[in-house]
Each structure stands twice: as C-alpha cells, then as structure tokens.
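>>> Structure for the following, please:
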Amino acid sequence: MEDSTRLGYCIVAGSFVAFQFFFSAVSPQLSLSLSSRYSTLPSVKQNEWNSRCVSTLHAVIVGLFCLCILWFDDAVNANPIWGDPWLVKLNIAVTCGYLLYDLLLLVRYWRTLGDSLFVCHHLAALYAYGYVLSRGVLPYFANFRLLSELSTPFVNLRWFLDAVGWPRSSWVVLANGLAMMVVFFVVRIAVIPSYYMQVYSWYGTPEYERLGLGVQLAWIGPSLALEVLNMVWMYRITRGFYRAICRSVSRKAA
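Sure thing, here's the model as predicted:
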C-alpha cells in the first residue's frame, strides 16, 4: 500500500472522529452562544441542528478545496483519469470520514433523521470514492462531484431559519430559498452536460481502458444514480420555493 493511500485512510478515520466530536461537543456549545432559541428546542431538533452544523462545516471545507483544485491543479485537469491525485485524495478522505459519520448518525437516530435517499447517496458516493482512495484514479471527476457540496450551506440555512421561527414568507427566508435553488441548480444540475462531455471525451481511450471494468462501473453507475437523486432534490426545492412565493403573494394580497 502506498504511503499516500495509508495517509488517506488515516485522514478518513481522523475526519470521522473530528466530525463526531464537533457534533457531540462543539456544536451544542457554539449553538448556545449564537442562538438563544437552541436551548428551547426539543432534543430531536437539537440533534438535527447539530447534524446540520457538521454538514455545513464539511461543505465549506470540501467545497472551497474543490474550487482550488479545479482552478490550480494542472496535473488533474490535464489528465482527469490518471493525473496526480494527491490533493484530491486528501479531500475525498475528509468526505469519506464525514459520510461514515453521517451514516452512523442516520442509523442511530433513524426515527427522526433517517432518510433512505441520503443512505443511497452516501453508499453510492463511498463506493465510488473508495476507488479514488485505493487506486488514485479519476481525480478530476471525483473532485468535480464534490463541487455539489457548495449548495449544502444554503439548504441547511433554510432549516435553521425555520427552526428559530423566521416566517417562511419573510424576505430573508425567500432570499435564501432563491439562492439555494440557484446554487443547487448550478452545481448539481447545470454541470451535468459538461461532466458527461468530459466522460465521453475520455471514453474508449487507452487511459479509460486501463481502469478495468470494475472501476468503469464504479464511475458511471454511481454517477447516474446521483443524477437521479439530484433531480429529485431539485424538484423538491423548486416546488418548495414556488409554494413559499405563492403563500407570500396571497398574504400580501389579503
């Protein structure tokens, strides 16, 4: 096993522990200092609050790192399949640790936090990212996938605003809803054509053939599954924003 692979697995374990610690110890204290409403929430809501704090932290760290790699990592951009995966593997390791932490959390609080779509998303991502960590393949495509995390802070902010009692017809909630819908569309839906154009441009090349059938299936299969999930979530977000706008307009008219 290469040193970079060993380090990657160590980062996975460290990421898992760090996110669990943030959920259990850091987020409750930080939330109490930032919002007096946190202490009045039932324990079920507090657990989801802390979970979304961890989710936001992970999204900011990984999303910004993804942009840096996309803009400045020439080796990965020059050869999306076999380019030097060092920085991408570090980012993927952090995400795998988070996904394992979140799966454990979903199982632990399944009655209140459980969501079969999230479980499918996490398992598909872990399956694909496992090849990136173990074999260092497909760094560009793995990094491109992680750009979708940039929409997560807006999704979580919507929940936080609802939890502290902001009216859904208020301009703050509507502005965040619009930002959430636009960013989600840009980083998860609008990029689909460019992503698969890159896939098509490398399909059948010697670099592609070197991957082997197992990696090829792990690349294409989870990608298609994630597209379906993103379409479902995009529909839900759009429908929710449309309903919020309609309620706001009807109240003003009344």
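>>> rest of the way, CA atoms for contacts and neighbours
Will do.
>>> Just the endpoints, please. Distance across stretch 75-92?
17 Å (C-alpha to C-alpha, to the nearest Å).
>>> Buried residues, that stretch. List them.
Residues of stretch 75-92 classed as buried by neighbour count (16 or more other C-alpha atoms under 10 Å): 76-77, 80-85, 87-92.
>>> Next, check those residues against the helices and list the overlap.
Members of the buried residues of stretch 75-92 lying in helices (criterion: DSSP state H): Val76, Asn77, Leu87, Val88, Lys89, Leu90, Asn91, Ile92.
>>> OK, contacts around the first one?
By that I understand Val76. Trp82, Gly83, Asp84, Pro85, Pro139, Tyr140 (C-alpha atoms under 8 Å, 6 or more residues apart in numbering).
>>> Against Leu104, how distant is the last one?
Computed as C-alpha to C-alpha, the Tyr140 to Leu104 distance reads 28 Å.
>>> quick one, which of the two is more surrounded?
Between Tyr140 and Leu104, counted using other C-alpha atoms under 10 Å, Tyr140 has the larger neighbour count: 25 against 13.
>>> so the more buried one touches Ile81, yeah?
Yes. Counting by C-alpha atoms under 8 Å, Ile81 is a contact partner of Tyr140 at 6.8 Å.
>>> residue contacts, Leu106?
Counted by C-alpha under 8 Å, 6+ apart, Leu106 has contacts Leu113, Gly114, Asp115.
>>> how about this one, so we can line them up?
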Amino acid sequence: MAYTTYRYQAEAIVREYLLSDPFIPYTSVLTGLFMCKMVFILFSQAYDLTGFLSYLYFKDYTSLTKIQQLEWNNRGMSNVHAIFITIMSVYFVFFSELFSEDHAKGLITFRNSNLSTFTLGVSVGYFSSDLAMIFWLYPSLGGLEYVVHHILSLCAISYSMLTGEGQLYTYMVMISETTTPGINLRWYLDTAGMKRSNAYLVNGVIMFVAWLAVRIILFLYLFYHVYLHYDEVMQMHVIGYLIVFVVPSALAIMNVMWFGKILKGLRKTLAKRQ
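Next up is the predicted model:
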C-alpha cells in the first residue's frame, strides 16, 4: 500500500513538475549536470564509475598520471552523452513524426515537443559541465578548438531549447556526436600503448567512415535542407536565423579541418603496416 502511494506521488511530481512546460528547460539542464556528476564521480575519487571500470579492464589505469586519469574518466562521461544524444537525434530527425515533411504541424523551423526540448536540455547540462572542466584544466583536456566547439554548441542548443526554434537543425548537427566514442576509444588505445594493435587500425577506419558520413555528408544535407526551407527559416527570430547559418558553417569548417587530420593519421597508420 505504501509502495503504491509513493508511486502515485512520484508520477504526480513527474507530470506536474518535470514535464510541465515552464520547468522543462531548467529540470533538463539539471538532469544533464546530474548525469555527468553521477558518471564522473559515483561515490568519491576512489569509486569513480568510469575509473573503477577502467581499473577492472585496464590494469595499468592506476599507473596513469592524475591528469590522464581525469581525462580517461572525462571521456567516459563524454561517451555516455554521445550515445544518448545520438540515439535521440537519429530518432527525431529520421523516425519521429514531429519533423516529418508529411506531418502538417506548422512551420518545420518552429516545431518542438516536451521530449525534444528536454533532450536538448540534457545536452546543455553536459556541454556546460564539460566546458567547465576544459577551462579548469586548460589546455590538458583540449585547446582553443574545443573551447570554440563547445561554446558554439552551447549557444545553438540553449537557444533552440529555450525558444523551440530550429530544433530539427540542432538535432541534425547533434548526430555528429556519433563519432565521439570512436575519438575517445582512439585516445584510450593510444594511452594504453596500443597504437600498433589491430583495434587501433580498425578504429581509425571506422572513424574515417563515420566522420565522412555524419560530419561531412550530413552537414551538406543540412545546408540543402535549409535551402529548401529558406522561407520558413526567414520567419525565425534574427538570432535563430543567424545561428542556423553561422553555427553549422563554423562547425563544418572545423569538421573538414579535423577530417584532414584523420585522413592523414589513417594514411600514416596504414603506411606503417605495409
């Protein structure tokens, strides 16, 4: 009886607070921050979740420097977010009726839902947490390009979350997080001294293909989609209009530059195998 009462109370809280329109942005951001905290530190530094798992499966984890251990754990947090946002982004862009061309529900640039807004809020929480860590340990966790990437992402996602504008394009860009686990795995293998392993080579090939698909080709499709729906984009607020053009364009340039580095690294790895 007591269990049923508590369950009803929990459902009421979720329905009246967490899923109430005015509170969605705030609760979703807090959820994102909380998830990052839970993944990065479960109980204390000695029981860090990703660190504990790393100790079980990578015996030399304790021999890493404090900065390396911190980055190791930070990338574990990054993987969790990447998997979450990739699944949600693919769902909204390709499977949800919310942004379907056949679904007559107003202008596509203004379509949003409680779930789509909440998901963006979780990402705002993650990027805020990760950016804070980058600044705190700068430049150990990433240089200027990471700072620019995170600030651009935060601006675009926050605006889309708070206004409900351009969420489709935000999710198209967020699909690029598909490549994050591969990037992190490459760092793990390098740190573990496995640069000459088959896993490192396979990871490089997969990264090349994934990067080409979601950070080059998909961005071209995004720009084409904006072109087809330019009249709808024009009806957005001037800030949203600028974000739709400036942020993806800046990220696309960075993606091409990074893609060149990936291609160069893959060629170098393949040359050593011959």
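>>> Looking at the buried residues of stretch 75-92 of the first structure, spot the one nearest Trp171 of the first structure.
Ranked by distance to Trp171 of the first structure (C-alpha to C-alpha), the buried residues of stretch 75-92 of the first structure are led by Asn91 at 35.4 Å.
>>> Now the closest one: closest residue in space, sequence neighbours ignored.
Take Asn91 of the first structure and drop its neighbours on the chain: the residue closest to it by C-alpha to C-alpha, 6 or more residues apart in numbering is Val62, 6.3 Å away.
>>> just to revisit the earlier point, show me which of the contacts of Leu106 of the first structure are buried.
Leu113.
>>> got a markdown table for the contacts of Leu106 of the first structure, with distance to Ser31 of the first structure and secondary structure too?
Below are the contacts of Leu106 of the first structure laid out as a markdown table (distance: C-alpha to C-alpha, whole Å; DSSP: H, G, I helix; E, B strand; the rest coil):
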| residue | distance to Ser31 of the first structure | secondary structure |
| --- | --- | --- |
| Leu113 | 19 | helix |
| Gly114 | 23 | coil |
| Asp115 | 24 | coil |
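>>> need the contacts of Leu106 of the first structure in JSON lines with distance to Pro193 of the first structure, can you?
Output for these, formatted as JSON lines (distance: C-alpha to C-alpha, whole Å):
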{"residue": "Leu113", "distance to Pro193 of the first structure": "33"}
{"residue": "Gly114", "distance to Pro193 of the first structure": "32"}
{"residue": "Asp115", "distance to Pro193 of the first structure": "28"}
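>>> In the first structure, what sits opposite Gly51 of the second structure in the alignment?
Gly51 of the second structure maps onto Pro28 in the first structure when the alignment is built from TM-score structural alignment.
>>> Over to Val247 of the second structure?
In the first structure, Val247 of the second structure lines up with Pro222, judged by TM-score structural alignment.
>>> and what of Val214 of the second structure?
The alignment partner of Val214 of the second structure in the first structure, by TM-score structural alignment, is Val187.
>>> which one is that match nearest to, not counting chain neighbours?
Once flanking residues are discounted, Val187 of the first structure sits nearest to Ser148: 5.1 Å by C-alpha to C-alpha, 6+ apart.
>>> Mind giving me the packing neighbours of the longest helix seen in the first structure?
The longest helix of the first structure (DSSP H) is helix 213-253. Contact here means 3 or more C-alpha pairs under 8 Å, 6 or more residues apart in numbering; DSSP states H and E; on that basis helix 213-253 of the first structure packs against helix 116-135, helix 171-184.
>>> would a markdown table of those helices with distance to Pro153 of the first structure be doable?
Shown next, in a markdown table, are these (distance: least, C-alpha to C-alpha, whole Å):
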| stretch | distance to Pro153 of the first structure |
| --- | --- |
| helix 116-135 | 16 |
| helix 171-184 | 8 |
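>>> one step back: return the angle between stretch directions for the longest helix of the first structure and helix 116-135.
140 degrees (axes from the mean of the first three to the mean of the last three C-alpha atoms, to 10 degrees).
>>> tell me the angle helix 213-253 of the first structure makes with helix 171-184.
Using the same axes, to 10 degrees: helix 213-253 of the first structure against helix 171-184 is 150 degrees.
>>> Of the ones in helices among the buried residues of stretch 75-92 of the first structure, just say which sits nearest to Arg135 of the first structure.
Set against Arg135 of the first structure, the nearest of those by C-alpha to C-alpha is Lys89 (9.8 Å).
>>> which residue lines up with the closest one in the second structure?
Counting by TM-score structural alignment, the partner of Lys89 of the first structure is Thr117.
>>> Against Gly32 of the second structure, how distant is the nearest residue to that match once chain neighbours are set aside?
The spatially closest residue to Thr117 of the second structure, leaving aside those adjacent along the chain, is Met161, at 5.2 Å (C-alpha to C-alpha, 6+ apart). Met161 of the second structure sits 13 Å away from Gly32 of the second structure, going by C-alpha to C-alpha.
>>> how about the nearest residue to Ser53 of the first structure, chain neighbours excluded?
Careful, residue 53 of the first structure is Cys; it's not Ser. That would be Ser27: by C-alpha to C-alpha, 6+ apart, it lies 6.6 Å from Cys53 of the first structure.
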